[in-house]
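> just a sequence and a predicted model for now, questions to come.
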Amino acid sequence: MPDGNPSAWHRYPLRVQWEDTDAAGIVYYANYLRFIERGRSDLLLQNGIDQRSLMDEPGGVAFAVRSCSVDYLKPARLHEDLVVATAITELRGASLAARQDVWRGEELLVRAQVRLACIDRDGRARRVPPRIATVFATLSPNLSH
């Protein structure tokens, strides 16, 4: 499983479904983006951050993917159990970075580096709200700011 501080990694389990695969029963590469999105969303929800209500609050914000770099190391197949491991690695005024790994047991299948922008309803960059920045800092005590 992930290296570094184990408490800094959020784990999201999932099982590969038919719809995730190609005709050969191998996970279609773009579906890993869906898997890591679910992992990030679950990390937020498990820590009291409801993305739906976040935008509805006064001065509401959302997190949009600004960039994503993915290394596909090994394939996953139909009905395999996977874990998306997510760690917040950097927090800046209006953005954050995460490392997200997809594992099958002890095998690393996919490694992704994701940068998220904090935006308002009009798509303009906004500072990460203090209460959310505090959650991220709690999750990853060694964050670079």
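Perfect, I can see it now.
> okay, CA-based contacts and neighbour counts for the rest of this
Fine.
> tell me the secondary structure for Gly4?
Three-state assignment for Gly4 (DSSP: H, G, I helix; E, B strand; the rest coil): coil.
> residues contacting it?
Not one residue lies near Gly4 by C-alpha atoms under 8 Å, 6 or more residues apart in numbering.
> can you count the residues close to the closest residue to Leu43 other than its chain neighbours?
Leaving out its chain neighbours, the residue that sits closest to Leu43 by C-alpha to C-alpha, 6 or more residues apart in numbering is His10, at 6.2 Å. Neighbour count for His10, taken as other C-alpha atoms under 10 Å: 21.
> identify the residues contacting His10.
His10 touches 39, 43, 84-87, counting by C-alpha under 8 Å, 6+ apart.
> from those residues, which land in helices?
39, 43 (DSSP state H).
> give the contact list for the residue lying closest to Leu45 once chain neighbours are set aside.
Of all residues not flanking Leu45 in the chain, Gln51 sits nearest, at 7.6 Å (C-alpha to C-alpha, 6+ apart). Gln51 sits next to 41, 44-45, 62 when contact means C-alpha under 8 Å, 6+ apart.
> highest neighbour count among the residues you listed?
Highest neighbour count within the contacts of Gln51: Ala62, with 20 neighbours (other C-alpha under 10 Å).
> next one for the comparison:
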Amino acid sequence: MGEQPAHRFALRVYFEDTDAGGVVYHASYLRFAERARTEWLRDLGLPHRQLIDESGLIFVVKRLSIEYHRPARLDESLVVETRVAGIGGASVELRQTIGRGGEGIATLDVALACVRLATGRPERIPATLRALIHPVS
């Protein structure tokens, strides 16, 4: 598979994202990554609402690992880059990096499962959806 350009999502660290010392709380990185995945899908032309309404499918986090490299702090500007690392029959593997001015803050490896909303059961990713997510696969 060829390398696709990363999807970039910019954000600012707000007080609600930090601990009492102004350092980003560990769980806030999960929210940052979730927002970035939502905007990645939206920019592909797959907003969650449309995906649900047209196909009855959703993507859910099946597995996630995160490595923290450096702390982020109150009022900093961060960028979350999302790349497709692989795609299976009913799953998508993503690598998300959170950075500040070219400096790595955190790296997340995320496995998403394609699930039928009505049943909660995994389902193959439709070909049209697959082509949008990873057009070279």
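Thanks, I have it. Values in this document were obtained by computation on a predicted structure and should not be read as measured data.
> TM-score of the superposition?
The TM-score (TM-score structural alignment, normalised by the length of the second structure) is 0.94; 135 aligned residues with a C-alpha RMSD of 1.4 Å.
> how about the helices in the first structure?
Under the criterion DSSP H, helices of the first structure are mapped to 31-46, 51-56, 130-139.
> what residue in the second structure is paired with Ala117 of the first structure?
Applying TM-score structural alignment, one finds that Ala117 of the first structure aligns to Ala113 in the second structure.
> related to what we said a few turns ago, now the helices of the first structure in a markdown table, with distance to Val70 of the first structure?
A markdown table is the format used below for those (distance: least, C-alpha to C-alpha, whole Å):
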| stretch | distance to Val70 of the first structure |
| --- | --- |
| helix 31-46 | 9 |
| helix 51-56 | 24 |
| helix 130-139 | 22 |
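> give me whichever of the ones you listed is most buried.
Of the helices of the first structure, the one with the most neighbours on average (mean count of other C-alpha atoms under 10 Å) is helix 31-46, at a mean of 18.
> quick one, the lengthiest strand in the first structure and helix 31-46 angle?
Criterion DSSP state E: the longest strand present in the first structure is strand 107-119. Angle of strand 107-119 of the first structure versus helix 31-46, following axes from the mean of the first three to the mean of the last three C-alpha atoms, to 10 degrees, is 60 degrees.
> circling back: the residue nearest to Leu43 of the first structure -> the second structure?
Alignment note (TM-score structural alignment): His10 of the first structure maps to His7 of the second structure.
> sorry, back to before: out of the helices of the first structure, which is closest to Asp22 of the first structure?
Set against Asp22 of the first structure and scored by C-alpha to C-alpha, these come closest in helix 31-46, at 10.3 Å.
> that closest one aligns to what range in the second structure?
Aligned by TM-score structural alignment, helix 31-46 of the first structure falls on residues 28-43 of the second structure.
> picking that back up, and the match of His10 of the first structure, how far from Asp19 of the second structure?
28 Å (C-alpha to C-alpha, to the nearest Å).
> just to revisit the earlier point, which parts of the longest strand of the first structure are buried?
Neighbour-count burial for strand 107-119 of the first structure flags 108-119 (criterion: 16 or more other C-alpha atoms under 10 Å).
> how close does the residue positioned nearest the centre of the second structure sit to Gly22 of the second structure?
The structure's the second structure has its C-alpha centroid closest to Arg37; by C-alpha atoms, centre = their mean the separation is 3.0 Å. Distance, Arg37 of the second structure to Gly22 of the second structure, using C-alpha to C-alpha: 25 Å.
> one step back: check the mean deviation of the longest strand of the first structure from the second structure.
Taking mean C-alpha distance after the TM-score superposition for the first structure, the mean distance separating strand 107-119 of the first structure from the aligned residues in the second structure is 0.3 Å.
> chain center to that strand: distance?
In terms of C-alpha atoms, centre = their mean, to the nearest Å, the centre of strand 107-119 of the first structure is set 6 Å apart from its chain centre.
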